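Enquirer: No letters, just coordinates:
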């Protein structure tokens, strides 16, 4: 099964040499599930010719906001609507979660509580799932018909399900502890309060549910939405 990765941003240069770009991180997360990949740098206006260029689609995170005035935002939203109409499976993570919501009629804003970063616990039904997060924006109003799958006290719409073909999630299952260390070193200073940086640093290394969520993503791509 071929997964088309729509890359909407690039990892910081300081970590890219060691960890790869965002598409590489997802390929590593989903390793062993039998997928092939093709990456389209939509952030650089590199788009697929059609939704049939892959069997399923994955939209990455980004430093950009979905409401910003970039010339690739509108074509990406149009492509998202085409994928939805096609019935092909699609997964969005962080920015991907937000741009899918916006493209389908939802609302995304900066969270008035500020940045959410580091390991976060989310309620997925009756389960507590811990994943790394790194965002200030979030889906404030989900699109009509979207089902909320996960939430916590600071992110009411942390995961959304659209029928049985689109799954989106606000946190980053692909962000390892090493990636978080890189973000804290190279992107956090001057953006996050020093006390917050230290708090997140102290929390790194705690058990995560990234592999379990990778299994869920793989099952979703293969048509097993209920796993």
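Expert: Alright, I've got the coordinates. The model shown is predicted, which means the values in this text are computed figures rather than measured ones.
Enquirer: only C-alpha atoms for contact and neighbour calcs from this point on.
Expert: OK.
Enquirer: Do a quick rundown of the helices in the protein.
Expert: In the chain, the segments counted as helices under DSSP state H are 13-19, 22-29, 73-86, 95-103, 177-186, 194-203, 210-221.
Enquirer: Use this one as the comparison:
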């Protein structure tokens, strides 16, 4: 089968557990490192799916690759080629599909809870997590709107739109792809940002995030495996 294209926008925001999951399923993938100047492919031909990772920039920034990426997402949506986005990736999907990305009322940083919607589409994607609370990881200050025709899957009190689906496409504001190594790197790289807002109930200090990895990561991994398992069913084999 053709590989899944994984777009990286920042050196430390790689595919994490998403790539591990693909490899466990025998699904090939190709990294497209936009942060290193890689060109956005002119077409989705040759790829079975598209995955977009996080990044510290905004989709509203005047970056040269934003519109080509959005065009690629729209092409994939038109051809029913599955797209998945994590944080910035989910915001790119919303923008490409007609939504808007705006400042969130508060920054969300660290481990948090989120509640699954309870409807037929949510039950398909979330399984046992539909209608229940789950654990996710956050690091964002902006939020996306739900594109027309899409369905919200996950929400919490600090950011209403945590996740949406549109056909085979899954856009997420939260980070379900985290590994212990990624969390440690982010806590070191962006410690000042986290500490500056750590008095908010929506944020944690780096020490708190690291201390909760043993308890929180296995719980989140169950959610990510469920989501990724449903998503890969849309890939052309």
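Expert: Okay, I see it. Because the structure is predicted, anything quoted here is derived from the model rather than measured.
Enquirer: How alike are these chains, TM-score-wise?
Expert: Once the chains are overlaid, their TM-score stands at 0.84 when taken by TM-score structural alignment, normalised by the length of structure 1; 212 aligned residues with a C-alpha RMSD of 2.1 Å.
Enquirer: Turn the helices of structure 1 into JSON lines, including distance to residue 167 of structure 1.
Expert: As requested, the helices of structure 1 are arranged in JSON lines below (distance: least, C-alpha to C-alpha, whole Å):
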{"stretch": "helix 13-19", "distance to residue 167 of structure 1": "25"}
{"stretch": "helix 22-29", "distance to residue 167 of structure 1": "15"}
{"stretch": "helix 73-86", "distance to residue 167 of structure 1": "11"}
{"stretch": "helix 95-103", "distance to residue 167 of structure 1": "8"}
{"stretch": "helix 177-186", "distance to residue 167 of structure 1": "23"}
{"stretch": "helix 194-203", "distance to residue 167 of structure 1": "27"}
{"stretch": "helix 210-221", "distance to residue 167 of structure 1": "8"}
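Enquirer: wait, which of these is closest to residue 144 of structure 1?
Expert: Of all these, it is helix 95-103 that lies closest to residue 144 of structure 1, at 9.6 Å by C-alpha to C-alpha.
Enquirer: now the closest one: which residue numbers in structure 2?
Expert: Per the alignment by TM-score structural alignment, helix 95-103 of structure 1 matches residues 88-96 in structure 2.
Enquirer: That stretch vs structure 1, average offset?
Expert: Here the mean offset of stretch 88-96 of structure 2 against structure 1 after fitting is 0.6 Å, by mean C-alpha distance after the TM-score superposition for structure 1.
Enquirer: Any idea how far that stretch is from the middle of the chain?
Expert: Relative to its chain's centre, stretch 88-96 of structure 2 lies at 9 Å (C-alpha atoms, centre = their mean, to the nearest Å).
Enquirer: Now the counterpart of residue 71 of structure 2 in structure 1: closest residue in space, sequence neighbours ignored.
Expert: Counting by TM-score structural alignment, residue 71 of structure 2 corresponds to residue 78 in structure 1. In space, and not counting its chain neighbours, residue 78 of structure 1 is closest to residue 103: 7.3 Å by C-alpha to C-alpha, 6 or more residues apart in numbering.
Enquirer: Can you name the residues that contact that neighbour?
Expert: Residue 103 of structure 1 makes contact with 77, 78, 80, 81, according to C-alpha atoms under 8 Å, 6 or more residues apart in numbering.
Enquirer: now swap in residue 66 of structure 1 and tell me
Expert: Counting by C-alpha under 8 Å, 6+ apart, residue 66 of structure 1 has contacts 73, 95, 98, 99, 102, 108.
Enquirer: Next one: it from residue 95 of structure 1, what distance?
Expert: 7 Å (C-alpha to C-alpha, to the nearest Å).
Enquirer: With residue 189 of structure 1 instead?
Expert: To residue 95 of structure 1, residue 189 of structure 1 is 21 Å away according to C-alpha to C-alpha.
Enquirer: okay, those two: which has more neighbours?
Expert: residue 95 (27 against 12; other C-alpha atoms under 10 Å).
Enquirer: Go ahead and confirm residue 134 of structure 2 touches residue 223.
Expert: Yes. If you go by C-alpha atoms under 8 Å, residue 134 of structure 2 and residue 223 touch, sitting 7.5 Å apart.
Enquirer: ok, which stretches of structure 2 are strands?
Expert: Along structure 2, counting by DSSP state E, strands occupy 4-8, 29-33, 49-52, 83-86, 101-116, 133-144, 151-155, 163-166, 169-172.
Enquirer: what's the counterpart of residue 213 of structure 1 in structure 2?
Expert: Aligned by TM-score structural alignment, residue 213 of structure 1 pairs with residue 224 of structure 2.
Enquirer: which ones are touching the closest residue in space to that match that isn't next to it in sequence?
Expert: Leaving out its chain neighbours, the residue that sits closest to residue 224 of structure 2 by C-alpha to C-alpha, 6+ apart is residue 176, at 5.5 Å. For residue 176 of structure 2, the contact set (C-alpha under 8 Å, 6+ apart) comprises 86, 136, 137, 220, 221, 223, 224.
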